[in-house]
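A.B. asks: structural data only, the sequence is not supplied:
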């Protein structure tokens, strides 16, 4: 059995995720299928004897989306020989944990033009209704032409909405794009009918502005949504950045060479100087030092390191130079396993998401049915075709920005990511959801809970002592300036910024 993770492109809503999940669930050998719409990930357990990654990708493609395998993990029939491990370009072997990248500049430019055009289109269509009046020429018979011209850049920026929406509608798996495409297209077609076959005796009202504003606002909403996703993934990026980019390799002649951390192999001898981070997990061979391992253990007290001691990659070497031998690199390090744990937790399905997933499967069909009933009810009641269309469009538009399936995954990513940033590892979505019911927390710790940073709080002075307070502070500051040894090195307090160090003497 293997645990497969795919990147999915083209999904925009919970209905998209439900369609992909349903298609993959039908494959023989696929279990525990979950599509995380917030991370655009498909995660499943596959029986290697029955199901292959290309078959999964084909199933996703049949739904109109693209799937790329980014991670495969599972039980191995034979142990791995450490000498055969290849150097890793990143702390993990793929882009699985990378936050979503920024959009293409041309897309950003098109969206900006579309938003500007939508504002002008709205004013051109409804300037007579505004309380404030801006200078605006009387377009007369060219009013409709101006609206169409302003609508074109909006349709160009939102062309993917129409392509995806109608494609999914033809496949009988409509999504939010389908609602937007149907609503905007109906408004445009009805306006064109009124333009070329105007009703007698009635003043025509075109709906090009409604279609343009629908598309422009959806594009803006998706931009804000994508930005939220990138921000939600920043915690994993911060964990990845803990790993040093370079390392000092020591060869057989004890000569040092600066190399990229990606070139480290198992059993390489590495030299780590004070203030540097350990580039890999390993064992100390020469030298003595202390290490700040609070990023792993949460304990602020430095840990003594001597020959034979184990060191953890990304921990900080404080006050001595050591030579270590790498034992774990790349995805096998402690930090990489922590990052993978956080990523897997963010991709897990909390119990509350199951309800949203069930609703999402029927949401779009329900909205389409309600919009159709609304249109028929108003039209057949004698209110007229235009009134019926206007109310049906309102139903479609209100349902378009569906946060139903997105809210839970985004909350999960943010919650687990924030926990990781504070040193709290949450192993799964269900665990995070269960934590919301906690009433009491009991800490098993001797003494008091601290911030992990020693701070100066005060200095009792003898009235008849040989030194004044200022002189004593100057001597302490002089010693502290030349030391990394805790608690002097990290100490901070009200006098640390105002005391000028004196000259240190024996």
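C.D. replies: Arrived safely, thanks for sending. Just so it is clear, the model here is predicted, and its values are computed rather than measured.

A.B. asks: please make it C-alpha for all contacts and neighbour counts, starting now.
C.D. replies: Will do.

A.B. asks: same for the helix or strand hosting residue 411, what does it pack against?
C.D. replies: Using DSSP states H and E, residue 411 sits within helix 404-421. Applying 3 or more Cα pairs under 8 Å, 6 or more residues apart in numbering; DSSP states H and E, one finds that helix 404-421 contacts helix 14-25, helix 208-232, helix 234-241, helix 334-346, helix 351-378, helix 429-435.

A.B. asks: just name the most buried of those.
C.D. replies: A comparison of those by mean neighbour count, using mean count of other Cα atoms under 10 Å, puts helix 14-25 on top with a mean of 23.

A.B. asks: also this one, for the comparison:
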């Protein structure tokens, strides 16, 4: 019996407009989920929806579904390199808002301030002041609040209610009641005086008007959203700074001549010029010249990195020294800078567990508030209270309730944290990774390329007497290792290129095979060449050389030709300077380091001893590493795996958290949840501390958001909250949440910070 394979799932990003609160987020997600096989995650802060859907559901259907819910939707423009800076520039203008939004806020303030002053200061209430207030309040209640009315009406057409519904009803009720009191209730009499109180009072009966609430609600909500938009824009500053690193033009060297072309016309293989002080246009390899490049904005590396012919350079780096000629190795969306930006953007689309709970609450929040408002109105009137007091309590309930803070609690903190992490050289794929980072208690570390530099070199070649000889064995081994991504293989190839006499090109290899954790083999010039870990059956000369290599913590590989051992190649590596500090810091954070490597016991224990790592697992295959991770998790530990090679990919994927070195292979980076961009394990401590600070900020935001509504809504229900002050409190609640999140932008890791629990 055969089963049909699961259909592929596509991912489409949508730009969603018209969302103003967490209830809107919930509504868009539910509407999209009604399509067969579709699930969506909507981010209020970025105004984007990440939709997973089967191939038979087209992006146009997704857009139509969002529009049916009463919002606008569009597919984002293709990410063209030439437009990166343009989008960044546009983004920089957003904090100021559009001219219409600024004008609406300014005009609202000019019209509202006289109404607020006259309503709150009885000594300034001249004859017929209330009629002037009505004239000033009318355009505020209609024109200033028009966006709220339109969105509320749109929601009504789609049988939905949002924050705009509450604001619209609150403004309409306040203004309508005041107009009724002025025209029919005696409040329009010349010489009428109205005292102001922080608490609503029915002592004046129908003579009391609430025009200050009718203008105060739009004024405070518009002001709050304007400031909130600016603050939310600030949380994405780090991401925009990355976008600003993209070049717009590049100087290409062709046939000894130089010409400038738009960056989108640059292709892989072309050579371009980087002068002192200029940014490297795209990822490439230096072909001529030497200099120091500043990678601080890309990897967080504070010191300039020396580069020369053969060195790799990343697009966006600043040339701090001499003239460089660079051959492009990646362009457009394939560059390191583009990948970093993409990973940060994807991370900001996710949701923490706490936010999913908040969104669920927000989804029913507005209908519940509307029900409470109607209930309060009916209860007060049924209890024989003055109609003014009943309407005041009803309006206060409508205005004070605020799901906005719930919707902003996580995305603003997440945006600020992921952007700050990118500046520090830590790329986090999403909130789930942050949650896993916070609770880690064990980290499994690979040796080569993680704790050690990975920039190995051949220390010694020991050949079997009477065999092919050291140079020939090295030549054949280098030919086979040329197809390997492992640092050992790269070291052998580089050493052969520097030291073989004549430096003839390495021969071609056929039937190349790399076995993760074991070695490589292939056919060279008709002979089967194997480069593998040494076994127990070695010729005497090689067996005698092995203990000395192990004592020096060198890694040895055996070269066999047609099944016959020919040479032992010793490759030496050094422990990264930052590894000592990193391992010690992890311990102080309450995280136990474990070393797991495919290398032999002696070099593994030599490195572990130097770093004071007690638990060591040597000669581990990828399957063994995955089994080790599984066993540790079964013991109840929360496990992270740090690695940089293909042989780490399975363990990375099976851990609670996978962490890849930025200098590692694509397979490792693809399987990881966190990438340490500058390839420095010391950044892992920064990642843990940032995760703990971020989730602490999210919890504080949610406590405030839930607590605010839990306190203010009951106060409004019992008539102890003036509607105007309710509007101010509602706006302030959102600003406090966003402001708290903004503090993450200035977060700095403290190496001496101790673990506190």
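C.D. replies: Arrived safely. Since we're looking at a predicted model, the values are computed, not measured.

A.B. asks: mean distance between stretch 14-25 of structure 1 and structure 2 after superposition?
C.D. replies: Compared with structure 2 after fitting, stretch 14-25 of structure 1 has a mean deviation of 0.8 Å; criterion: mean Cα distance after the TM-score superposition for structure 1.

A.B. asks: what range in structure 2 matches that stretch?
C.D. replies: Aligning stretch 14-25 of structure 1 against structure 2 (TM-score structural alignment) gives residues 22-33.

A.B. asks: gap between that stretch and the chain center?
C.D. replies: What separates the centre of stretch 22-33 of structure 2 from the centre of its chain is 21 Å, taken as Cα atoms, centre = their mean, to the nearest Å.

A.B. asks: spell out which helix or strand contains residue 110 of structure 1, please.
C.D. replies: If you go by DSSP H and E, residue 110 of structure 1 is part of helix 105-126.

A.B. asks: buried ones in that helix?
C.D. replies: With burial defined by 16 or more other Cα atoms under 10 Å, the residues of helix 105-126 of structure 1 counted as buried are 110-115, 117-118, 120-125.

A.B. asks: ok, back up a step: could I get the helices and strands packed on helix 404-421 of structure 1 as CSV with distance to residue 401 of structure 1?
C.D. replies: What follows is these, written out as CSV (distance: least, Cα to Cα, whole Å):
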stretch, distance to residue 401 of structure 1
helix 14-25, 11
helix 208-232, 7
helix 234-241, 25
helix 334-346, 23
helix 351-378, 12
helix 429-435, 25
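
A.B. asks: closest one to residue 195 of structure 1 among those?
C.D. replies: Taking Cα to Cα, helix 208-232 is the member of these nearest to residue 195 of structure 1, at 10.9 Å.

A.B. asks: pull the residues that contact the closest one.
C.D. replies: 38-39, 99-101, 111, 114-115, 118-119, 121-122, 125, 147-148, 151, 154-155, 158, 180, 183-185, 187-188, 191, 397, 401, 410, 413-414, 417 (Cα atoms under 8 Å, 6 or more residues apart in numbering).

A.B. asks: what span of structure 2 lines up against the helix holding residue 411 of structure 1?
C.D. replies: Under the criterion TM-score structural alignment, helix 404-421 of structure 1 matches residues 406-423.

A.B. asks: just to revisit the earlier point, PyMOL command to pick out the buried ones of the contacts of helix 208-232 of structure 1?
C.D. replies: In PyMOL syntax, the buried subset of the contacts of helix 208-232 of structure 1 is picked out as below (16+ other Cα under 10 Å):
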select buried, resi 38+39+99+100+111+114+115+118+121+122+125+147+148+151+154+155+158+180+183+184+187+188+191+397+401+410+413+414+417
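
A.B. asks: now the strands for the stretch 151-300 of structure 1?
C.D. replies: Using DSSP state E, counting those that start in this stretch, the strands of the stretch 151-300 of structure 1 run over residues 246-250, 256-260, 269-272, 281-286, 289-292.

A.B. asks: could those go into JSON lines alongside mean neighbour count and distance to residue 392 of structure 1?
C.D. replies: Output for these, formatted as JSON lines (neighbours: other Cα atoms under 10 Å; distance: least, Cα to Cα, whole Å):
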{"stretch": "strand 246-250", "mean neighbour count": "20", "distance to residue 392 of structure 1": "61"}
{"stretch": "strand 256-260", "mean neighbour count": "14", "distance to residue 392 of structure 1": "60"}
{"stretch": "strand 269-272", "mean neighbour count": "24", "distance to residue 392 of structure 1": "68"}
{"stretch": "strand 281-286", "mean neighbour count": "21", "distance to residue 392 of structure 1": "62"}
{"stretch": "strand 289-292", "mean neighbour count": "22", "distance to residue 392 of structure 1": "63"}
